[in-house]
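Asks: sharing a sequence plus its predicted fold:
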Amino acid sequence: MHVKIVEVGPRDGLQNEKEIVPTEVKIALIEKLAASGLTTIEATSFVNPRWIPQLADAEEVLARLPRGKDVTYTALVPNLRGLERAVSSGLQEIALFMSASQTHNQKNINKTIEETFPVLREVAQAAHSYGMRVRGYVSTVFGCPYEGDVPVDNSRRVTQALLEMGVHEISLGDTIGVATPKQVRHIFGELVKEASAERLAAHFHDTRGTGLANVVAALDVGIRIFDSSIGGLGGCPYAPGAAGNISTEDLVYLLHGMDIDTGVDLERLMEAGAYIQQQLGRELPSKVLKAHLAADDCAKQGDA
């Protein structure tokens, strides 16, 4: 069995950092992630820099990244202006985003769900005219910080709308980290009726410590694409209290332990995690990274 990992740390992770991360650090991190064998990396966002100043250097980051056949770089695009920037940056794939809950969508995008559909449809059509692939994100599928439980019919309706726009892959997000394995099996079990499992991805946060358990539950119902963030970086500025995404290191360790292929070299991946942890100057949530660095420290002390 093979699982595709979509690395979202450079965008979803770093966008929440209070201190601006230097462009050179972002580029070095992405290069290290690519060197580990990750083939899809969400590098940045073309959301207006006034809203996410951390990613104001999107064009420069993409201009300086080496391009090759082995890695696809993507970026979040909110509207036609963002798409123009993505096209100018030479991207072959973009990502659209919206929420399954009305209140979160309103606070995140400043539009109702119904008002969001025509905007995304216009962007998707334009992107396809440029020969670009389009991915979709649906937030708050498993719970909303403002509304609580989100009916599965909300996610079904949004998923169907995105499919009709020609989105090739839809990432369903547990934005505030409330999902449990039982809920994951139920919701994905329902949504695979609308789209084949091959077109659905899981995007889990680990706020309540259930992130990896939810990965196993999603595997059980046929999901083979997972979003994760190096070191467990991330959160959501519109979801109070939301912890980071599941860690890429933890995800790869889990999958390899289940004899599932990812194409990722865990040792090189941990080099990327150690690098960004050092650059940010604080310990990151990844448990596998912590164990790896602790073992290294012990070995160094033993050699001393």
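Replies: Arrived safely.
Asks: can we go C-alpha only for contacts and neighbour counts from here?
Replies: Noted.
Asks: for the helix or strand containing Gly136, buried residues please.
Replies: Following DSSP states H and E, one finds Gly136 within strand 133-139. For strand 133-139, the neighbour count (16 or more other C-alpha atoms under 10 Å) marks Arg133, Val134, Arg135, Gly136, Tyr137, Val138, Ser139 as buried.
Asks: so which bits of stretch 15-27 are buried?
Replies: So, applying 16+ other C-alpha under 10 Å, buried residues of stretch 15-27: Gln15, Asn16, Val21, Thr23, Lys26, Ile27.
Asks: dump the residue contacts of the residue lying closest to Ile187 once chain neighbours are set aside.
Replies: In space, and not counting its chain neighbours, Ile187 is closest to Val152: 6.4 Å by C-alpha to C-alpha, 6 or more residues apart in numbering. For Val152, the contact set (C-alpha atoms under 8 Å, 6 or more residues apart in numbering) comprises Val141, Ile187, Glu190.
Asks: looking at those residues, which one is closest to Ala295?
Replies: Val141 (37.8 Å; C-alpha to C-alpha).
Asks: that closest one and Val178, how far apart?
Replies: Using C-alpha to C-alpha, to the nearest Å, Val141 is found at 10 Å from Val178.
Asks: before we move on, back to that, show me how far whichever helix or strand comes after the strand holding Gly136 is from its chain's centre.
Replies: Toward the C-terminal end, the helix or strand that comes next after strand 133-139 (DSSP H and E) is helix 152-164. Taking C-alpha atoms, centre = their mean, to the nearest Å, one finds the center of helix 152-164 at 19 Å from the center of the full chain.
Asks: the structure to be compared is supplied as follows:
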Amino acid sequence: MNKIRLRDISPRMAFQAHPASTAHKVELVERLMAAGLQAIEVSSFVHPKLVPGLADAEQVFARVKRPPGVSLECCIGNVTGLQRAIASGADVAWFLLATDEDFSKANIGRTIDESLAELARMQEVAARADIRLGTYLIGAFGGPIGLARGPEDARGVAQHLMSMGVRDWILADSCGYAAPSQIQEMVAFAESLNGSEHLTVQVHDSRGMGLANVAELARLGVRNIDLSLAGSGAHPAAPGIRVGGVCTEDAVQMLHLMGVHTGVDLALLLETANWLDDILGGKALGFTRRIGAVPVNAAELAAQQALSGAFRWQSA
């Protein structure tokens, strides 16, 4: 299988509804870079009243020690957010575009058409700056309520984006609606319009289908996949509801065992996931960090046994 570029969104997802210091946010980004993640969604440049947990976005960008070859990215909701992202040195800014009209009005505060008009204004600003502008398609697979969505539901917005020249898309399964068959259908649709190199897919694990969907994305040859360390994810508008992205460390282990090259150091990733769990007060998700990675050679087996001892079945 081909190499896959993984983008970790946990710095935004973990802290938009969970309080943490700026220092911890910076440390998470730097730990992810050390583990080999080449693209990281650092924060959101949105109004602090809407997402108080990310009010320090400028400070986080300013303090991160960025090595060459790493893309530090952000979310934005309007021209003001884009201007803040440019001033902070973000490499990529992702516009938050909802695909559901009711959700767009209730949570973004404007219709889809109004959002597309705002995106056009942002294009003019981005064209004069050293930044790449792309767009989320929030709820591309369904949700937050109602039936699942398919290509025909997304066609109008997708064709409008193509006519604007906005090519970089994130198909976001924001509410965990997607199953592998729907992943296949939506990826084929997006690639038929826009080509594979511009497509990122972000699946969430709200209904337990996340790893199955990541495996399907790998099978389909999707090059860019969004994940979230320790299954991080919460939304201020949905307290108590699991909306996290697919757990990065679990997905990396699965992809490695499938023979997919990610460039990520799983041991460092597991260490960082456990560190993040401490920051989140023991609320992090995931499986691999609790039991350890599957050893794939004698050296890894010896290291695992040195840490935990040889496993022995308990007699009845």
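Replies: Right, received. Where do you want to start? Just so we're clear, the structure is a prediction, and the values are computed from it rather than from any experiment.
Asks: ok so, going back, got JSON lines for the buried residues of stretch 15-27 of structure 1, with secondary structure and distance to Arg81 of structure 1 too?
Replies: JSON lines is the format used below for those (DSSP: H, G, I helix; E, B strand; the rest coil; distance: C-alpha to C-alpha, whole Å):
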{"residue": "Gln15", "secondary structure": "helix", "distance to Arg81 of structure 1": "20"}
{"residue": "Asn16", "secondary structure": "helix", "distance to Arg81 of structure 1": "23"}
{"residue": "Val21", "secondary structure": "coil", "distance to Arg81 of structure 1": "24"}
{"residue": "Thr23", "secondary structure": "helix", "distance to Arg81 of structure 1": "22"}
{"residue": "Lys26", "secondary structure": "helix", "distance to Arg81 of structure 1": "23"}
{"residue": "Ile27", "secondary structure": "helix", "distance to Arg81 of structure 1": "24"}
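Asks: now for the residues you listed, which pair is the farthest apart?
Replies: Applying C-alpha to C-alpha across those, the maximum distance is between Asn16 and Ile27, 17.2 Å.
Asks: now Ala218 of structure 2: which helix or strand?
Replies: Judged by DSSP H and E, Ala218 of structure 2 forms part of helix 210-220.
Asks: mean deviation, that helix versus structure 1?
Replies: Comparison of helix 210-220 of structure 2 with structure 1 after fitting gives an average deviation of 1.8 Å (mean C-alpha distance after the TM-score superposition for structure 1).
Asks: residues in contact with that helix?
Replies: Here helix 210-220 of structure 2 makes contact (C-alpha under 8 Å, 6+ apart) with 1, 4, 176, 178-180, 183-184, 203-205, 225, 245-246, 250-251, 254-255, 260.
Asks: tell me the buried residues in that helix?
Replies: Gly210, Leu211, Asn213, Val214, Ala215, Glu216, Leu217, Ala218.
Asks: give the next helix or strand downstream of that helix.
Replies: With elements assigned by DSSP H and E, the helix or strand that comes after helix 210-220 of structure 2 is strand 224-227.
Asks: now that following strand on structure 1. Mean distance?
Replies: Per the superposition on structure 1, strand 224-227 of structure 2 and its aligned residues are separated by 0.6 Å on average (mean C-alpha distance after the TM-score superposition for structure 1).
Asks: where in structure 1 does that strand align, residue-wise?
Replies: Mapped onto structure 1 using TM-score structural alignment, strand 224-227 of structure 2 covers residues 225-228.
Asks: reformat the buried residues of helix 210-220 of structure 2 as TSV; add distance to Cys74 of structure 2.
Replies: TSV is the format used below for those (distance: C-alpha to C-alpha, whole Å):
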residue	distance to Cys74 of structure 2
Gly210	23
Leu211	24
Asn213	24
Val214	22
Ala215	26
Glu216	26
Leu217	23
Ala218	25
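Asks: out of those, flag the one nearest to Ala238 of structure 2.
Replies: Taking C-alpha to C-alpha as the measure, Ala238 of structure 2 sits nearest to Gly210 out of the buried residues of helix 210-220 of structure 2, at 19.3 Å.
Asks: so what does the host helix or strand of Ala190 of structure 2 touch, helix or strand wise?
Replies: Using DSSP H and E, Ala190 of structure 2 maps to helix 180-194. Here helix 180-194 of structure 2 touches helix 151-164, helix 210-220, going by 3 or more C-alpha pairs under 8 Å, 6 or more residues apart in numbering; DSSP states H and E.
Asks: reformat those as a markdown table; add distance to Arg290 of structure 2.
Replies: Below are those laid out as a markdown table (distance: least, C-alpha to C-alpha, whole Å):
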| stretch | distance to Arg290 of structure 2 |
| --- | --- |
| helix 151-164 | 38 |
| helix 210-220 | 17 |
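Asks: of these, which is nearest Thr272 of structure 2?
Replies: Comparing these by their distance to Thr272 of structure 2 (C-alpha to C-alpha), the top pick is helix 210-220, with 19.9 Å.
Asks: got a list of what the nearest residue to Arg64 of structure 1 once chain neighbours are set aside touches?
Replies: Spatial nearest neighbour of Arg64 of structure 1, excluding adjacent residues (C-alpha to C-alpha, 6+ apart): Ile27 at 7.4 Å. Counting by C-alpha under 8 Å, 6+ apart, Ile27 of structure 1 touches Val61, Arg64, Leu65.
Asks: then Glu191 of structure 2?
Replies: Leu199 are the contacts of Glu191 of structure 2 under C-alpha under 8 Å, 6+ apart.
Asks: re earlier: mapped onto structure 2, which of the contacts of Val152 of structure 1 are still contacts?
Replies: Of those, the ones still in contact in structure 2 (both residues aligned by TM-score structural alignment, their matches' C-alpha atoms under 8 Å) are Ile187, Glu190.
Asks: quick revisit: what separates the strand holding Gly136 of structure 1 from the chain centre, distance-wise?
Replies: Centroid displacement of strand 133-139 of structure 1 relative to its chain, using C-alpha atoms, centre = their mean, is 10 Å.
Asks: so what does it touch, helix or strand wise?
Replies: strand 93-99, helix 113-129, helix 152-164, strand 169-174.
Asks: that one vs structure 2, average distance?
Replies: Relative to structure 2, strand 133-139 of structure 1 is 1.2 Å off (mean C-alpha distance after the TM-score superposition for structure 1).
Asks: and that strand, which stretch of structure 2?
Replies: Using TM-score structural alignment, strand 133-139 of structure 1 pairs with 132-138 in structure 2.
Asks: hmm, who's touching that stretch?
Replies: Here stretch 132-138 of structure 2 makes contact (C-alpha under 8 Å, 6+ apart) with 91-100, 123, 126, 166-174.
Asks: please consider this matter closed, and thank you.
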